[in-house]
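Peer 1: Just need the structure, nothing else, for what follows:
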Amino acid sequence: MVKAVVAGAAGGIGQPLSLLLKLNPLITELSLYDVVNSPGVAVDLSHINTPAQVKGFLPENNGAEEALKGADIVVIPAGVPRKPGMTRDDLFVNAGICATLAQAIANAAPKAFILVISNPVNSTVPVFAEVLKKSGAYDPKRLFGVTTLDVVRAATFVSSVVGKPLDAPKYNVPVVGGHSGATILPLLTQSEPQIPAAILNDQAKRDALIKRIQFGGDEVVEAKNGGGSATLSMAQAGAHFANLVIQAAFAGKTTVVQSYIDLEAAPGGKGVQKEIGSDLAYFSVNVELGRDGVQNILPIGNIDDQEKTLLAAAVKELGPSIEKGVQFTPAPPKL
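Peer 2: Purely as a prediction, here's the structure:
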C-alpha cells in the first residue's frame, strides 16, 4: 500500500508523470495537487484500470495538506518552465513555490520521501531542507533532487556516438555534481559498456558529447520554440527514479543511483567531500537506496584528468547556487 502525491500535477511534466505513476502497480493511492485543473486530470486518470485510486486537489480548503495526508512519496515538478534564453538558474522564482510545498509536507507528511524536480534543483533542494529544518521535520535520507534525466540523456547520447543507438537501455553512464550546465559531470570513463578509447581520446568528439549532456535541455527548449522545456523526458526520468525509491523502501530492492542530496545523509558523504576537495553540503553522487531512503553514499571513484577539471568547475559553480537556496527567505503567507 503506497500513497504517492504529485505536486504540480496539471503541468507539462506533472500530467505525464502522473500517468506514469498511475501505471505503477506498487502505487495504490495517487493524489494530484495543483493550483488549477488537477481534479480534471485525476478523473481522466481514474478511468485507467490499474490499482492506484486517484483524487485531485486544489488550494481551496487547505487542499495541499489534504492531498499530502498519509503520503509515502511526494514528487514535485511544480513551478515555471524554462523558455528560450533562460537557464535553470533563471527559474529561482520557483523557490517560493517550493518553500510553500515544503511547509505543507512538514505539516501533513513529515515522513514522506520527497523528490524535487522543480528547477533550479541545485537551489530548490536546499530551500526544501531549510523549511523542513525549521519545522523539525527534516530527514536528509528522505530528500532527493532528481537528476535522473541527466543520466538518461548520457546513456542515449553515448549510445548514439558509439554507433549503437538501439543499445541505449544497456548503457549506464554515472552523472554527478549538480543539475544545470557546468555542474553536470558525466563520468564517461566509468561508462558500462565502456566507451571506445578512439572516442574518449578524440578531444573534439568528447567535448561535444559532454556539452550535449550538460546542455541537452537547451535542445528541447529551442525545439519547442517557446512552448516549454523537457516535459515528457523529465516525466519519464522522474517516474523511473520514484519507482526505484518505492522498490527500495517498500519492496526491499536496494539499488545504486545518482541523486542530488545532502551529503550528511550518510557517513560516506564526508568521503565525497574529500574527493571533491570542498565542504559543499549538497552534491549529486552515487547513492545506495534502502528502506529509509539514502542507505549509503558511495565514492565518485576513479576519474581522469579531464573529469577532474570538470569536477573543479562544477564545485565552483555549485557553491553560490546552494548558498542562494539556503539563504532564501519565503514571503510571509497571505492572510
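
Peer 1: For the rest of this, base every contact and every neighbour count on C-alpha atoms.
Peer 2: Fine.

Peer 1: Contact partners for the closest residue to residue 13 other than its chain neighbours?
Peer 2: Nearest residue to residue 13, sequence neighbours excluded (Cα to Cα, 6 or more residues apart in numbering): residue 231, at 4.5 Å. Residues near residue 231 by Cα atoms under 8 Å, 6 or more residues apart in numbering: 12, 13, 16.

Peer 1: compare with the first, here's sequence two:
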Amino acid sequence: MLSRVVSKRAFSISRVNPYKVSILGAAGGIGQPLSLLMKLNEKVTDLRLYDLRGAKGVAADLSHIPTNSTVNGFTPEDENGLHNALKDTELVIIPAGVPRKPGMTRDDLFSINAGIVRDLASAVADAAPNAAVLVISNPVNSTVPIVSEVLKSKGVYNPKKLFGVTTLDVIRSSRFISEVVGTNPTNEKVTVVGGHSGITIIPLLSQTQHQSIPEDQKKALIHRIQFGGDEVVKAKNGAGSATLSMALAGSRFANSVLRGFAGEKDVVEPSFVDSPLFKSEGIEFFASPVTLGANGIEKVHPIGAVSAEEEQMLEECKETLKKNIQKGIDFASAKK
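Peer 2: Take a look at the predicted model:
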C-alpha cells in the first residue's frame, strides 16, 4: 500500500516540471505584474527578479504568496547581482527599459532601450547561454536583432530560443474584433503576423470566421490593433504605457514556452523570431505562428492564404521591418 502511495506522489510531482525563470526589469510597470503572474505559475519553482532598484522589495512582497516557488531579488549593488539572477536559468524575460510617452512610437524608444537590451543580452550569454530569451523591451523589431547579434558575438546564439513577444497584438485582436462583431473575446482567435510596431502588425482578419465586417469598420479595426498602444498612453496622460495587458501577454507566452519545454504537444503561438519565411528578401526576423517544444521552436509556420488587402499590408510591412531589423543589427555591431 505504501509503495502505491509513494508511486502516486512521485507521478503527481513529475507532472509539474520545475523551471528557473529570470525577469530583467522586474520592478517596472510591466515587470511587477509580470513577476506576480509568473509567481502564480505552477511550472516556475525558482523565480529571480532583477532591476536597477526595487527588485528586492518586489521579491519580498511576492515571497509571501503561498505557491511552490522561491523568489529572490537582485540589484547591481549585490556582488555579481545580474550574474546570480541569471546563472543556469532556463527562461529569461526582458521587459526592461523606458515606457512610451505621449507622441512616442516604439522606434522613438530605440536610443535608450537598445543599450539596455544589449548589455542584458551580454549578461545572459555569459551566465545562461542555454536559456530561452523572451524580449518585451521595445522596439521589438530592433531589440530582438540586437540580442541575436550579441549572442552570436559570444558564440551562443540559438535561433530556436530567441523570441520577440508579440502576444499583446494577438490578445488585442481578440478583444477588439469581439467588440465589433458582438462575440465573447475568449472565443476569438486572430493570427497576427509581421512585426510589433504600427504598420508592421498585420492581423489576418481574412482567416477568421468574420468575413462580413463592413469595410469602414474593418479598416478602423485594423488601425486600432496596429496602434492600440496609443489608446493606453493617451488614457494614462503620459504617466505610462500598456503595462498590465503587456504583463498578461508576456506571462501567456512564457507559459507557452514552458509548456513546450515540458513536452506538451501542439503548443502554437505567434512570435517575432529568426524566420525562414522571407530570408530570401533580406528579412531575417518575422512574426508568425510557431510550434513550441522541448528545445524551443520546433516549427515556423507559413502565414497561409491572405486577402489582396493583407498582401498589400504585407509588402508595406516588409519594407519597414527590413529597416527596423537592420537598425538593430547596426547598433549591435557598433562599438559601445
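
Peer 1: Quick check: the aligned residue for the residue nearest to residue 13 of the first structure in the second structure?
Peer 2: Under the alignment (TM-score structural alignment), residue 231 of the first structure maps onto residue 243 of the second structure.

Peer 1: again with residue 211 of the first structure
Peer 2: By TM-score structural alignment, residue 211 of the first structure lines up with residue 223.

Peer 1: Same check on residue 40 of the first structure?
Peer 2: Using TM-score structural alignment, residue 40 of the first structure sits opposite residue 57 in the second structure.

Peer 1: Can you check which part of the second structure stretch 111-124 of the first structure sits on?
Peer 2: So in the second structure, the equivalent range for stretch 111-124 of the first structure is 130-143, judged by TM-score structural alignment.

Peer 1: typo on my end, it should be stretch 75-83 of the first structure
Peer 2: Under TM-score structural alignment, stretch 75-83 of the first structure corresponds to residues 93-101 of the second structure.

Peer 1: Give me the contact list for the matching stretch.
Peer 2: Stretch 93-101 of the second structure has contacts (Cα under 8 Å, 6+ apart) with 21-26, 28, 30-31, 51, 106, 109, 112-113, 116-117, 133-138, 233, 238-241, 254.

Peer 1: Show me which of the contacts of residue 231 of the first structure is closest to residue 145 of the first structure.
Peer 2: If you rank these by distance to residue 145 of the first structure using Cα to Cα, residue 13 comes first, at 15.4 Å.

Peer 1: can you count the residues close to the closest one?
Peer 2: The number of residues packed near residue 13 of the first structure is 27, by other Cα atoms under 10 Å.

Peer 1: residues contacting the counterpart of it in the second structure?
Peer 2: In the second structure, residue 13 of the first structure lines up with residue 30, judged by TM-score structural alignment. The contact partners of residue 30 of the second structure, taken as Cα under 8 Å, 6+ apart, are 95, 242, 243, 244, 246, 247.

Peer 1: Quick one: those as a markdown table, columns for distance to residue 146 of the second structure and secondary structure too.
Peer 2: A markdown table is the format used below for these (distance: Cα to Cα, whole Å; DSSP: H, G, I helix; E, B strand; the rest coil):
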| residue | distance to residue 146 of the second structure | secondary structure |
| --- | --- | --- |
| 95 | 15 | coil |
| 242 | 23 | coil |
| 243 | 23 | coil |
| 244 | 25 | helix |
| 246 | 21 | helix |
| 247 | 22 | helix |
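
Peer 1: wait, what's in contact with the residue positioned nearest the centre of the first structure?
Peer 2: In the first structure, the C-alpha nearest the mean C-alpha coordinate belongs to residue 146, at 1.1 Å (Cα atoms, centre = their mean). Going by Cα under 8 Å, 6+ apart, residue 146 of the first structure touches 115, 116, 117, 121, 238, 241, 259, 260.

Peer 1: Kindly recompute the last result at 10 Å.
Peer 2: 75-77, 114-119, 121, 125, 178-179, 234, 237-239, 241-242, 258-261, 284 (Cα atoms under 10 Å, 6 or more residues apart in numbering).

Peer 1: And for residue 105 of the second structure?
Peer 2: Counting by Cα under 10 Å, 6+ apart, residue 105 of the second structure touches 138, 139, 197, 198, 227, 229, 230.

Peer 1: Go again with 8 Å.
Peer 2: Listed by Cα under 8 Å, 6+ apart, the contact partners of residue 105 of the second structure are residue 197.

Peer 1: how close does residue 312 of the second structure sit to residue 208 of the second structure?
Peer 2: Look at residue 312 of the second structure and residue 208 of the second structure: by Cα to Cα, to the nearest Å, they are 18 Å apart.

Peer 1: circling back: any idea how far residue 30 of the second structure is from the match of residue 231 of the first structure?
Peer 2: For residue 243 of the second structure relative to residue 30 of the second structure (Cα to Cα), the value is 5 Å.

Peer 1: Specify, as a residue range, where the longest helix along the first structure falls in the second structure.
Peer 2: When the first structure is parsed with DSSP state H, its longest helix is helix 305-327. When the second structure is aligned by TM-score structural alignment, the counterpart of helix 305-327 of the first structure is residues 308-330.

Peer 1: Please consider this matter closed, and thank you.
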